[in-house]
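Undergrad: Just to be clear, the model below is a prediction. Sequence and coordinates:
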Amino acid sequence: MVDTYKAFPEQETSSPTFLEGVKDCIPTLLGYISIGIAMGIVGLSGGLSIFQVFLLSTFVYAGSSQFIICAMIAASSPISAIILTTFIVNLRHLLLSSVLAPKFTSYSLWKNLGIGSLVTDESFGVAIIKLAKKHPISDRWMNGLNLTAYIVWIISCTVGAYLGGWIPDPQILGFDFALTSMFIALLILQLQTITPSKLKHYLFLMLMMVICMLVLSSFVASSLAVILSTIIVASIGVMTDK
């Protein structure tokens, strides 16, 4: 992770404001709103109340985990299994936060905890793109980015739960596939902008991911296999990237 941090060139000394963070978050809000509404609808159909969906989106704040929790609740899974699965699925946030951490070493522990607890895949992406463009980031900017996404997500999930009363079976309309479809769309958009050599590299990593998943799934649970495969293939990607 230290290498990733060092890869960014020296940045400007100006400190971006909270409102700049809010502004930079706006392009990602369409994804938060659409996926949040879908999650609320799925949550209500899974047996949760509107208030429970609100609490879930407030205290868990992880789209993939929330979809999984709703599915496990509907399947009457034990609480211990739900907690363990949620923990494993969200382990990637340790990696995301560790990449950003060197930029916030001058801030207090409480400020770092506040920033890290609200980092998502989307906010991490916005921050990394800003760093790659040699633009500075600050705690105020990160809070503007994170809090805007957080509030919009909670509202979207709650609205989705309210709308779910008129949709008895969301699977018919494919709402349970919303999160997966979003990541597929992001992957396609990324593949359209890369060079042929990079495309070959990415296809190689995808193949390695499939192989790792097939091998590891024979020895450990599929949820753990996903995490281990991601770490292994990400490491291979860093070492083979030219």
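TA: All right, it came through fine.
Undergrad: switch to C-alpha atoms for all contacts and neighbour counts from now on
TA: Noted.
Undergrad: Run through the residues that contact the residue at minimal distance from the centre of the chain.
TA: The C-alpha lying nearest the average C-alpha coordinate of the chain belongs to Asp121 (CA atoms, centre = their mean; 3.1 Å). The contact partners of Asp121, by CA atoms under 8 Å, 6 or more residues apart in numbering, come to Leu96.
Undergrad: try 10 Å
TA: Contact partners of Asp121, counting by CA atoms under 10 Å, 6 or more residues apart in numbering, are 62-63, 92-93, 96.
Undergrad: do you know how far it is from Ser97?
TA: In this view, Asp121 and Ser97 are 10 Å apart by CA to CA, to the nearest Å.
Undergrad: dropping in the other structure now:
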Amino acid sequence: MTKNAEMINGAKAGLVPALSAAPFGALFGAVAISHGQSVFEAVMMSITIFAGASQLVGIELFGQRVAPWLIVLSVVAVNFRHVLYSAALTPVLAHFSLPRKMIAFFFMTDPQFAESLKRHEAGTPVTFAWYMGAAITIYGLWNVMTLIGALLGGFIQDPRALGLDVLLPIYFLSLVMGFRSRPNYLSIVAVSALASVLAYATVGSPWHVSCGALAGIALAAILPPKKATDTVSEVSSS
């Protein structure tokens, strides 16, 4: 398959996740404006950082007289899962050159990780052209929606009053459900969720994200692997 065809296939694979994340991009743009950023600043933050959840965390902390190191540490805590993503995708992208790996990991978001892993597990190689096709689609629509949200942000005094803040948990829940056929899915998700809730009640946000992830990893390392078919039956029966 030619590089152009691979890139088109990648763009198709990234279209649905991009559309799913689009409202979240608009939400960030609106929230950024409500916190005093200009349209240019909001768009540049999305272009250069491109890490939705941590962008919102940063916006919430900016202007609250919080020490810069604490802002950075909070963003790292939210984005800790990307360390796990990169480790999981390293074998998948092993054939990429170092410059291409650096580019690929910049564009590695939750949907990019999910789509790449699903393609790899289906037995289809993840080529750089395919990867970039998906990445550019997700990245491009995210930034367009950030711009739209920022432009309309002046008309939305309180995004939470419209219930826009629920878009983020719904978005992540859809990603988690995409892996429901994986071994030990239910038990790992349950323990991770419980640990996250307990951490949120004790140490607070954003540390609950890392605590929940670490609890899920620990359980996954302890439990014996189960066949995917057994897990599907378990999910169906529940």
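TA: Yes, it's here. Keep in mind that what you see is a predicted model, and the values were worked out from it rather than measured.
Undergrad: Overlay them and tell me the TM-score.
TA: Remark: TM-score between the superposed chains equals 0.81 [TM-score structural alignment, normalised by the length of structure 2]; 224 aligned residues with a CA RMSD of 2.8 Å.
Undergrad: Could you export the contacts of Asp121 of structure 1 as TSV, including secondary structure and distance to Val159 of structure 1?
TA: As requested, the contacts of Asp121 of structure 1 are arranged in TSV below (DSSP: H, G, I helix; E, B strand; the rest coil; distance: CA to CA, whole Å):
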residue	secondary structure	distance to Val159 of structure 1
Ala62	coil	17
Gly63	helix	15
Arg92	helix	28
His93	helix	26
Leu96	helix	29
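Undergrad: Quick check, Val126 of structure 2 in contact with His120.
TA: Yes - between Val126 of structure 2 and His120 there is a contact under CA atoms under 10 Å: 6.3 Å.
Undergrad: Could you check which of those two has the larger neighbour count?
TA: Val126 (21 against 16; other CA atoms under 10 Å).
Undergrad: circling back to that earlier point, residues shared between the contacts of Val126 and His120 of structure 2?
TA: Shared contacts of Val126 of structure 2 and His120, defined by CA under 10 Å, 6+ apart, comprise 92-93.
Undergrad: Mean deviation, the helix or strand harbouring Val144 of structure 2 versus structure 1?
TA: If you go by DSSP states H and E, Val144 of structure 2 is part of helix 128-152. Average distance, helix 128-152 of structure 2 versus aligned residues of structure 1 after superposition (mean CA distance after the TM-score superposition for structure 1): 1.0 Å.
Undergrad: just stretch 207-219 of structure 2 next, same as before
TA: Superposing on structure 1 places stretch 207-219 of structure 2 at an average distance of 2.7 Å from its equivalents, by mean CA distance after the TM-score superposition for structure 1.
Undergrad: from the chain's centre, how far out does that stretch sit?
TA: Distance, stretch centre to chain centre, for stretch 207-219 of structure 2: 16 Å (CA atoms, centre = their mean, to the nearest Å).
Undergrad: for stretch 40-60 of structure 2, same thing?
TA: With CA atoms, centre = their mean as the basis, stretch 40-60 of structure 2 stands 13 Å off its chain's centre.
Undergrad: show me what contacts the residue mapped onto Ile217 of structure 2 from structure 1?
TA: Mapped onto structure 1 by TM-score structural alignment, Ile217 of structure 2 lines up with Ala234. Taking CA under 10 Å, 6+ apart, we find Ala234 of structure 1 in contact with 205, 209, 228, 240.
Undergrad: Among the residues you listed, which lie within helices?
TA: Residues of those located in helices (DSSP state H): 205, 209, 228, 240.
Undergrad: Now the two most distant members of the residues you listed.
TA: Comparing every pair within these by CA to CA identifies Leu228 and Thr240 as the most remote, at 18.4 Å.
Undergrad: Quick check: the gap between the equivalent of Phe54 of structure 1 over in structure 2 and Ala190 of structure 2.
TA: For Phe54 of structure 1, the aligned position in structure 2 is occupied by Val43, per TM-score structural alignment. Computed with CA to CA, the distance linking Val43 of structure 2 and Ala190 of structure 2 is 36 Å.
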